[in-house]
Each structure stands twice: as structure tokens, then as C-alpha cells.
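Colleague: Just a sequence and a predicted model for now, questions to come.
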Amino acid sequence: MKKILAFSFAVIGWFAIVMQYVVMVENRVIPLGEATIRFFSFFTILTNLLVAVYFSFELFQAKHPGAYTRRPGALTALTVYITIVGLGYQILLRHLWSPTGLQWFVDELLHSVIPVLVILYWYRYELKAGVHFRQIGIWLLYPFTYLIYVLLRGSQSGFYPYPFINVTDLGLAQVLINSFLFALVFVLVAAVFIGLGRKIGR
């Protein structure tokens, strides 16, 4: 069952990413190179890419219990990341646009369906007893590195993938405040998953 789920989730993840890229290419008004860079500047895309890679490794390393995907905390970290993607979209971004057709379908996969699937997989297969609160600091490296990247590139290109980190519109001080608040939310969500996992594990 685990292998079937890993295969299914990997297929869904890769399909959503590829189709989102295809839709972006078809609707772009900027050169392909710049559009591609912007595509991979979205936390949503990068995190769903991590999901697709994770389940691909999970599928092909099924006979290797020592693989990285089997280490306690790896799946929890991924679940926290994709949960932030889902929550952030539902609360802050959904009202900003109304996609239709294929764009709507792919959008729902990336922001709604895949987060729920990963959470269910975490519930069933994470080695919850081996996950510790001290791991949260390491998990923060990914969103922190992402923030540094988008701010540096945004200062050169003027493109910021999300309105709450748009330095041009909000100013650097407000963006840093917003980023700090997001970090707090990240820590809270991570702590909830760890605490919940320990209770489920018992």
C-alpha cells in the first residue's frame, strides 16, 4: 500500500508542476528564460517540487530502510512546508484571483489536494516518536534561504512572487516584519505536528 501511495503522489506532484509550467509558458508576456526563473521563484512550486522528489525517492528506495526519506523528521518537515503552502494560499492569496479551466485544476492540486495527501501520508507513515522539537531550527533553513533569494533577486529584477514580501510596495521594514510573522507561524505549525505526532505515536 505504501508503495502504491508513493507512486500515486509522485505522479500527481510531477503532473501538477509540469502542467503549471505549461500553463505559465502559454500565458507568459515576458521572455521564456525570465518566465522560467520566476516560475521557480514561487515557494509553492519549490515545495511541491520537494514533494514530488520525496515521493519519487520513497518509491525507488522502498527496499532501503536507511534512506534519507525514512529518517525521522524528513517527512514531518516536508509536511510542515506543504501545509504552510496550503494555509498561506487559502488565507492570504485565494481571494486575489479566480483561475478557470486547467489553471484552476492545477492550482487546486498544488495548493489544496497535495497538502492534504501529504498530511495523510505523514499520519500513516512518519516515524513520529523519533521527531524532536529541536529539529525545527534546521527545518527553518529552507524558508530562510528562500526568503534571502527572493529578496536579493527582487532587488535586481523588481519581481517579488508574493504581495506580502513585495519590498517595492511595502518597504523592506514591513517585509521583514511579515517574514518574522511567517517564521512564527512556521514554528507553530511545526510544533503542532511534532506534538500531535507524539500523541498519535503513544
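Modeller: Here it is on my side, so go on. Residues are numbered from 1 along each chain as shown.
Colleague: switch to C-alpha atoms for all contacts and neighbour counts from now on
Modeller: Noted.
Colleague: does residue 168 sit in a helix or strand, and which one?
Modeller: In the assignment (DSSP states H and E), residue 168 maps to helix 167-170.
Colleague: Mind checking what helix or strand follows that helix in sequence?
Modeller: Next along from helix 167-170, by DSSP H and E: helix 172-201.
Colleague: Show me where the chain has its helices.
Modeller: Ranges of helices within the chain are 2-27, 32-39, 43-60, 74-88, 101-108, 114-125, 136-139, 141-157, 167-170, 172-201, based on DSSP state H.
Colleague: how far is the last one from where the chain is centred?
Modeller: A distance of 14 Å separates the centroid of the chain from that of helix 172-201, by C-alpha atoms, centre = their mean, to the nearest Å.
Colleague: And for stretch 140-151?
Modeller: That offset, for stretch 140-151, works out to 12 Å (C-alpha atoms, centre = their mean).
Colleague: ok, residues contacting that stretch?
Modeller: Taking contacts as C-alpha atoms under 8 Å, 6 or more residues apart in numbering, the residues outside stretch 140-151 that touch it are 41, 43, 160-161, 165, 167, 183, 186.
Colleague: how about that stretch: buried residues?
Modeller: Using 16 or more other C-alpha atoms under 10 Å as the burial criterion, the residues of stretch 140-151 that qualify are 140, 143, 147, 150-151.
Colleague: next up, a second structure to put side by side with the first:
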Amino acid sequence: MTKQKGLFLLRLAIILSGIIGLAFLLPDKLYKFTYYTNISNLLVVLFYMYLLYLGNKPYSQTIWRLKGGITICITLTFLVYAILLAPKAKPEDFYHIKNFTLHYIVPILTIFDWLISDKKGQYKKSDPFLWTVVPLIYCIFSLIKGFVFHIPIPEEPHSPYPYFFINIDKYGWNGFFTYFTAILVLYILLGYIMVFVKRLKK
């Protein structure tokens, strides 16, 4: 098997895994796109579809930098779930194909794709900060939706907030900013690790 064919199959597996996981939201659970997990997985699916559309054409630096942003975006999904959410998950929710595809399979395959395919020296020093745009926009959206408009989320114990660490009504602004700062710092540090790794000679 050639490298190009192997990469094609890997990316196809990422797309199909994401589609399988997101398909559980259809037709009556589209409100679950309130969750960062589903948004990040949708971004991965759409972006990798675009990569398959490009085929073997050489990518511009913009594409490589965007790919790095997509990778860290889904990596956050994996880490936050594994560290903060999995210990609190109900068995029927944890041992579900949707959970495994969206929280584990898609993120891990995407990270693997990044390790073996992303070119060296494509990132700028400012990229780890630029990559925070997605989680920052998501956080602002969640706060406006929950704190300002109080739009309920069905089946969510922390409604109108999608996650417990955004629940200002329960934990207050101090609790929120503690979690938010920790996650943001982790996000930026991961970004710089990615930049560093892709500057190594081997």
C-alpha cells in the first residue's frame, strides 16, 4: 500500500467515524449541536472532506495552519472529556458507539493523521493563540445562550448550560473563570507543543 493510499483510507475513516457518531443526533436531537463535542467533530468531518476533494494537490501554508487548528480543536474534545467528563458519565452514555466515535476514535485518528502527514515549519509563532478562536467563540455562544437568554437544553442536567464547568448559576463566575483559564492555558500550551514538534528535524 502506498503512503497516499494509506493516508486516503485514514482520512476516510475519520470522516466515516464522525458521520456515524453525528448521525445519532438525527432527526430529533439537533439541539445537541449546542455541545462543543459535536461542533468540533462536524468541523473535522467537513475539513477532511475538503482535503479528500483536494486530492494529491499540494496544500498551501494556510491549509496546513488551518489543519493544525482543526487538530487542536478536536484534541480539546478528547482531553476535556477524558479528564473532566468521562468520570461523571453514566454507563449507558459512556459505553455507546456515539461516545466512542466522537470522543475517542475521531480525535485519536485526527492526531495520528497530524503526526504522520503535516509538513514541518508551516506554523507561525502566533498560531496557538489564533487557534483559540473556536473555543472562545463557543464559550461566548454558550454564555449568551445560557446566562442571557436561558434557552434550555433537553436532557441536560446543567441546562441551560451544556457543561457543568460553564454552569455559572451553580458555580458562579469565579468557578467558571477557574475552569475557563485552566482549559485555555492547556489549549495554548498544546498549540505550542504542536509548533515545537513540527519544527524538530525528526
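Modeller: In hand now; what should we look at? Note that this is a predicted model, so its numbers are computed, not measured.
Colleague: TM-score for these two?
Modeller: The TM-score (TM-score structural alignment, normalised by the length of structure 1) is 0.84; 188 aligned residues with a C-alpha RMSD of 2.2 Å.
Colleague: before we move on, the earlier item: out of the contacts of stretch 140-151 of structure 1, what pair is the most spread apart?
Modeller: Greatest spacing in the contacts of stretch 140-151 of structure 1, by C-alpha to C-alpha: 167 and 186 (21.2 Å).
Colleague: what does the helix holding residue 168 of structure 1 rub up against?
Modeller: Residues outside helix 167-170 of structure 1 that contact it (C-alpha under 8 Å, 6+ apart) are 151, 158, 160, 164, 174-175.
Colleague: Closest one of the residues you listed to residue 118 of structure 1?
Modeller: residue 164 (25.7 Å).
Colleague: thinking that closest one is in contact with residue 178, fair?
Modeller: Yes - at 6.7 Å, residue 164 of structure 1 counts as touching residue 178 under the criterion of C-alpha atoms under 8 Å.
Colleague: Could you double-check that residue 61 of structure 1 lies in contact with residue 67?
Modeller: Yes - Residue 61 of structure 1 is within contact range of residue 67, at 6.7 Å (criterion: C-alpha under 8 Å).
Colleague: neighbour-wise, which of those two wins?
Modeller: Neighbours were counted for residue 61 of structure 1 and for residue 67 using other C-alpha atoms under 10 Å; residue 61 has more, 16 against 12.
Colleague: residue contacts, that one?
Modeller: residue 67.
Colleague: Return the residue of structure 2 aligned against it.
Modeller: When structure 2 is aligned by TM-score structural alignment, residue 61 of structure 1 is paired with residue 54.
Colleague: ok, the residue nearest the centre of structure 2 - contacts?
Modeller: Nearest residue to the geometric centre of structure 2 (C-alpha atoms, centre = their mean): residue 74, 2.3 Å. Neighbouring residues of residue 74 of structure 2 by C-alpha under 8 Å, 6+ apart: 37, 40-41, 44, 106-107, 110.
Colleague: Which residue in structure 1 aligns with it?
Modeller: Using TM-score structural alignment, residue 74 of structure 2 pairs with residue 82 in structure 1.
Colleague: and if you look at residue 20 of structure 2?
Modeller: Matched by TM-score structural alignment, residue 20 of structure 2 corresponds to residue 15 in structure 1.
Colleague: now swap in residue 114 of structure 2 and tell me
Modeller: Residue 114 of structure 2 maps onto residue 122 in structure 1, by TM-score structural alignment.
Colleague: Burial check on its match, number of neighbours?
Modeller: Using other C-alpha under 10 Å, the number of residues around residue 122 of structure 1 comes to 20.
Colleague: before we move on, back to that, kindly reformat the buried residues of stretch 140-151 of structure 1 as JSON lines and extend each row with distance to residue 76 of structure 1.
Modeller: Shown next, in JSON lines, are these (distance: C-alpha to C-alpha, whole Å):
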{"residue": "140", "distance to residue 76 of structure 1": "13"}
{"residue": "143", "distance to residue 76 of structure 1": "15"}
{"residue": "147", "distance to residue 76 of structure 1": "21"}
{"residue": "150", "distance to residue 76 of structure 1": "25"}
{"residue": "151", "distance to residue 76 of structure 1": "27"}
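Colleague: Tell me the one of the residues you listed nearest residue 37 of structure 1?
Modeller: Within the buried residues of stretch 140-151 of structure 1, the smallest distance to residue 37 of structure 1 is 10.8 Å, found for residue 150 (C-alpha to C-alpha).
Colleague: and the closest one, what pairs with it in structure 2?
Modeller: That one, residue 150 of structure 1, aligns with residue 142 by TM-score structural alignment.
Colleague: Please report the distance of that match from residue 46 of structure 2.
Modeller: 22 Å (C-alpha to C-alpha, to the nearest Å).
Colleague: Report how many residues lie close to the alignment partner in structure 1 of residue 183 of structure 2.
Modeller: For residue 183 of structure 2, the aligned residue in structure 1 is residue 182 (criterion: TM-score structural alignment). For residue 182 of structure 1, the count of nearby residues is 15 (other C-alpha under 10 Å).
Colleague: Equivalent analysis for residue 171 of structure 1, please.
Modeller: Look at residue 171 of structure 1: counted by other C-alpha under 10 Å, it has 11 neighbours.
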